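Q: Any chance you could fold what I've pasted below:
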Amino acid sequence: MIGAPAVAVTGLGLITPAGDGVASTWEQVCRGQPTSAVDPRLSGLPVDFSCSLQEGTLLGRGAPARSTWRMSPVAKAAVSASYDAVLDAGLETASWDATRVAVVVGCGVGGLAQWRTQALRLADKGAASVSPLTMPMALPNMPAGEVALSLGIHGPSLATATACASGASALMIARGLLASGQCDIVLAGGSEMAVDPLTVAAFHRMGALSTRGHDISGASRPFSPERDGFVISEGAAILVLERVQDAAARGRRPRAYLAGCGASTDAYHPTSPHPQGTGSEIALRQALGDAGLAPADIDHVNAHATSTRLGDAAEAAVVGRSLAHGPTVTAPKGVLGHTLGAAGAIEAALTVLTIEHQLVPPTANLDGAVAEGTLNHITDTARPQRVAAAISNSFGFGGHNVVLAFTADPPD
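A: As a prediction, the model looks like this:
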């Protein structure tokens, strides 16, 4: 909602291939250590590696034990991240007004694995073999629905589906819900568990995936001249958002503030970005205007940078053109791979952590010349830096562009 007031980020929940929780993910991202590895689920495919969740990651925590059996992995990931975020925010579900709490969870692919496995059952064994849980496990709104069920939330429960911008879109919608007065607390973010043979085969056929099988740890190479596609990943992130005055009233110090949002559509091509990045530049300038920031106020950019040739080139052009003063740039997908519908939320959470810790993580696998532009890339090691304002970029198939602006201090 353009023109809405800034909101406080009071809690974070993160589940990524770098770790189960905020601290472990942040630590590995700051080390710049890639998580890509051979994935047994993809055995026999032309691309058989991914960034997958670590063994022992507990999905579905916070939900009643009797209910997790019916959830898809993407819903379980959203529930776990939401549970962690609520704890981090210091909220008590037993005492909040559940009618004044909302959930917005972005999901780009959803339960595609359920569709695939059940379609095979139908073809092999007939209709009687299809699971009655197929629909609730496969529908893309169910991560949001299961979060509401698990935490007893009775306010609005929404799903956003803007491909790889879905998680960022969820945060933008959440800010609007708070501004409209429909709720007092929003759990917002994204979840995606799409590492599946069908998904990987489809992306490979498009030419979107890295085929760097001889150097798997170096396969995700944002902004590198040697980049050849993204590495598919999985995970979830949920942020707890509240109005600034409400967080202050309960004595909660925010981690950062979501100060502005911008969104646009390229209307150029179903899967390729506009080569000059005109749509994403519109979203960037909207986010700055919404936050009351000038371009020179931005200290840091968390880039979408998937490691594809066209996408990274367009983003580099936009950042270089719009933020010519040279803010630092990092691209977490070098470590985490591309989590699709969860990426915008995960990277928003990392932007919040960058502001909170005043530390910029490096872009993994960017150890030499960059392909385009003269951006101020952080490489090799994390760099301490004063970051008063930062943006997080998210772009998706369909031409969806969302830019979020975060600040260290509350609005005047």
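
Q: okay, CA-based contacts and neighbour counts for the rest of this
A: Will do.

Q: I'd guessed A364 sits against I378; true?
A: No. Contact criterion Cα atoms under 8 Å: A364 and I378 do not qualify, at 9.2 Å.

Q: which of those two has more neighbours?
A: Neighbours were counted for A364 and for I378 using other Cα atoms under 10 Å; A364 has more, 29 against 19.

Q: For I346, see how far away the more buried one is.
A: According to Cα to Cα, to the nearest Å, A364 and I346 sit 16 Å apart.

Q: Output the contacting helices and strands for the helix or strand harbouring G311.
A: Take DSSP states H and E as the rule and G311 turns out to sit in helix 309-322. Secondary-structure packing of helix 309-322 (3 or more Cα pairs under 8 Å, 6 or more residues apart in numbering; DSSP states H and E): helix 278-291.

Q: so how far is whichever helix or strand comes after the helix it packs on off the chain centroid?
A: Next along the chain after helix 278-291, taking DSSP H and E as the criterion, comes strand 300-302. Chain-centre distance of strand 300-302: 14 Å, with Cα atoms, centre = their mean, to the nearest Å.

Q: Does strand 300-302 pack against any helices or strands, and if so which?
A: Secondary-structure packing of strand 300-302 (3+ Cα pairs under 8 Å, 6+ apart): strand 328-330, strand 389-396.

Q: To check against the first, give me the structure of this:
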Amino acid sequence: MTEKKPATEVWITGIGLATSLGEGLDAHWDALNQRRINVDEKGFAPCVVHPLAPLVFDAQIPKKGDQRQMEAWQRIGTYAAGLALESAGVKGNAEILARMDMIVAAGGGERDLAVDSNILSLEAKGNSAPGFLNERLMSDLRPTLFLAQLSNLLAGNIAIVHGVTGSSRTFMGEEASGVDAVRIALARIAAGQSDIALIGGSQNGERKDLLVLYEFGEFNLKEKFAPVWERGAPGGFALGSGGAFLVIESKAHAEARGAKPFARLANVVADQSHRKQAGDVTSTLEKLWTQLGKIGDKAAVITGATGVEPATSEELAFLKAHGGLPVRASGTVFGHTMEAQFPLGLALAALSLSRGALFPSAGAPSVEVEMSARPSQIVVIGTGHWRGEGMALVEAIK
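A: Okay, here's the model as predicted:
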């Protein structure tokens, strides 16, 4: 599944970030340049997580009733979406919001652990009469809980809170869903089917139910934090809490409303290797690289590499084959935000290009060399921990 490079120029005009480093672009840029990492090795021990920085949700979700009916990952995403709309200068613009497309990459809803624990405890004690489970579900769960489990409720909440009421799509599929959300949005604008779109995703990584789920696959990083490239076998990811949303639009649409771009979204390509043979990921990334377009000598790479093996080692082999390019692994700093990891990489790329510098390395210096030159292009790579590969080419606008 690949797309040709679009003829219509597409700009990134809004960025919304709410992560373990804080909220907003200045806060993130300062933290990145200070090599700050917010990691928790004890709160969910033995698993390592990157907890969300404190947010005042009222700033983007003013109604308490709206906040209460959302799960945490929905609040995070709705908050980040509001930041992106503000950044693009379209928040509250009813005419634009009414025709703005929205493509969200989303996972599943969160369990109510108190209810689950109580039911299991009573079951274990033999205190469960016929119809017990149905009775408890009807009396213990609030009416909106089942709706809150639906992945497309994040898009619904963004529409309710921020008034984004154009077409709406929600993709599931872990990291690959983030790649396809961007790919489809770009293709629609390039084809003239859309003028402006809101894209992104979010995750609450501070969830015991989610950590248990990934522990079944032995994917969690445990005991002690280490940068992505230094985790060795069997590796693992440290889940991160955060939301990353972007506003992208055609150059003509942006210029007509006087919007200033952060960067140009030149191309997005995606694939899914079989991962049956050693080196499959490496060869798939090489194929995607050739489809991106011309890469110049002032390019850099931001990758969402997970730390999970063998995918991370195979991606590292690809990067070493292009060893002249500076690399940054977002997972070292932000943790692994799953569906939001690719949009997060795009946001960091656009931010770096707009600031005229690549942020310093927080990982292995043998892989993540420093870059003194002003980058003109940044390649964003997304390699799923289990399935799915994608790349985007983001370029500076002179």
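
Q: Would you give the TM-score for this superposition?
A: TM-score for the superposed chains, counting by TM-score structural alignment, normalised by the length of the second structure: 0.87, backed by 380 aligned residues with a Cα RMSD of 2.6 Å.

Q: The helices and strands packed on strand 300-302 of the first structure: which one's closest to Y257 of the first structure?
A: Y257 of the first structure lies closest to strand 389-396 among these, at 9.4 Å (Cα to Cα).

Q: G19 of the first structure: neighbouring residues, count only.
A: 22.

Q: check contacts around the counterpart of N204 of the second structure in the first structure.
A: Using TM-score structural alignment, the equivalent of N204 of the second structure in the first structure is M193. Applying Cα atoms under 8 Å, 6 or more residues apart in numbering, we find M193 of the first structure in contact with P73, V74, A77, G110, G111, S233, E234, G235, T339.

Q: Just the residues you listed: which are in helices?
A: Using DSSP state H, the subset of these located in helices is P73, V74, A77.

Q: can you pick the most crowded of those?
A: Within those, most neighbours by other Cα under 10 Å means A77, with 31 neighbours.

Q: check contacts around it.
A: Shown in contact with A77 of the first structure (Cα under 8 Å, 6+ apart): I15, L59, G60, S191, E192, M193, G235, A236.

Q: 6 Å - rerun?
A: By Cα atoms under 6 Å, 6 or more residues apart in numbering, the contact set of A77 of the first structure is L59, A236.

Q: do you know how far it is from V200 of the first structure?
A: A77 of the first structure sits 20 Å away from V200 of the first structure when distances are taken as Cα to Cα.

Q: Over in the second structure, find the residue span stretch 136-152 of the first structure aligns onto.
A: Counting by TM-score structural alignment, stretch 136-152 of the first structure corresponds to 147-163 in the second structure.

Q: Show me how far the matching stretch is from its chain's centre.
A: Distance, stretch centre to chain centre, for stretch 147-163 of the second structure: 17 Å (Cα atoms, centre = their mean).

Q: One more: stretch 386-398 of the second structure?
A: With Cα atoms, centre = their mean, you get 13 Å for stretch 386-398 of the second structure.

Q: residue in the second structure matching G21 of the first structure?
A: Structural alignment (TM-score structural alignment) places G21 of the first structure against G24 in the second structure.

Q: Could you do P222 of the first structure as well?
A: That one, P222 of the first structure, aligns with V228 by TM-score structural alignment.

Q: looking at it, that match is touching S330, isn't it?
A: No. Contact criterion Cα atoms under 6 Å: V228 of the second structure and S330 do not qualify, at 8.7 Å.

Q: one step back: with V327 of the second structure as the reference, measure out to the match of P222 of the first structure.
A: The gap separating V228 of the second structure from V327 of the second structure is 12 Å, by Cα to Cα.

Q: Ok, A81 of the second structure next?
A: From A81 of the second structure across to V327 of the second structure, the span is 27 Å (Cα to Cα).

Q: Which of those two has more residues huddled nearby?
A: With neighbours defined as other Cα under 10 Å, A81 of the second structure and V327 compare such that A81 has more, 34 against 28.

Q: Which parts of the stretch 1-150 of the first structure are strands?
A: Assigned by DSSP state E, counting those that start in this stretch, the stretch 1-150 of the first structure shows strands spanning 7-16, 19-20, 37-38, 49-50, 101-106.

Q: from those, which stretch is densest packed?
A: Highest mean neighbour count among the strands of the stretch 1-150 of the first structure (mean count of other Cα atoms under 10 Å): strand 101-106, with a mean of 31.

Q: which bit of the second structure covers that strand?
A: With TM-score structural alignment applied, strand 101-106 of the first structure matches the range 100-105 in the second structure.

Q: How about residues contacting the matching stretch?
A: Contacts with stretch 100-105 of the second structure, where a contact means Cα under 6 Å, 6+ apart, come from 166-172, 177-178, 181, 196-201, 339.

Q: quick one, strands of the stretch 151-300 of the first structure?
A: Per DSSP E, counting those that start in this stretch, the stretch 151-300 of the first structure carries strands over the ranges 157-160, 185-193, 234-243, 256-265, 300-302.

Q: The ones you listed: which one's closest to A98 of the first structure?
A: Nearest to A98 of the first structure, of all the strands of the stretch 151-300 of the first structure, is strand 185-193, at 9.3 Å by Cα to Cα.

Q: mean offset of that closest one relative to the second structure (after superposition)
A: Compared with the second structure after fitting, strand 185-193 of the first structure has a mean deviation of 1.0 Å; criterion: mean Cα distance after the TM-score superposition for the first structure.

Q: Strand 7-16 and that strand, what's the angle between them?
A: Relative orientation of strand 185-193 of the first structure and strand 7-16, computed by axes from the mean of the first three to the mean of the last three Cα atoms, to 10 degrees: 20 degrees.

Q: Correct me if wrong: D290 of the first structure contacts G3.
A: Yes. Contact criterion Cα under 6 Å: D290 of the first structure and G3 qualify, at 5.3 Å.

Q: Compare these two (neighbour count), which wins?
A: Taking neighbours as other Cα under 10 Å, D290 of the first structure and G3 compare with D290 leading, 21 against 16.

Q: Spatially nearest residue to the aligned residue in the first structure for W11 of the second structure, not counting backbone neighbours?
A: Alignment note (TM-score structural alignment): W11 of the second structure maps to A8 of the first structure. Spatially, and ignoring its direct neighbours in sequence, A8 of the first structure is nearest to Y257 (4.6 Å; Cα to Cα, 6 or more residues apart in numbering).

Q: didn't that neighbour look like it was pressed against G11?
A: No. When contacts are counted by Cα under 6 Å, Y257 of the first structure is not listed as touching G11 (11.3 Å).
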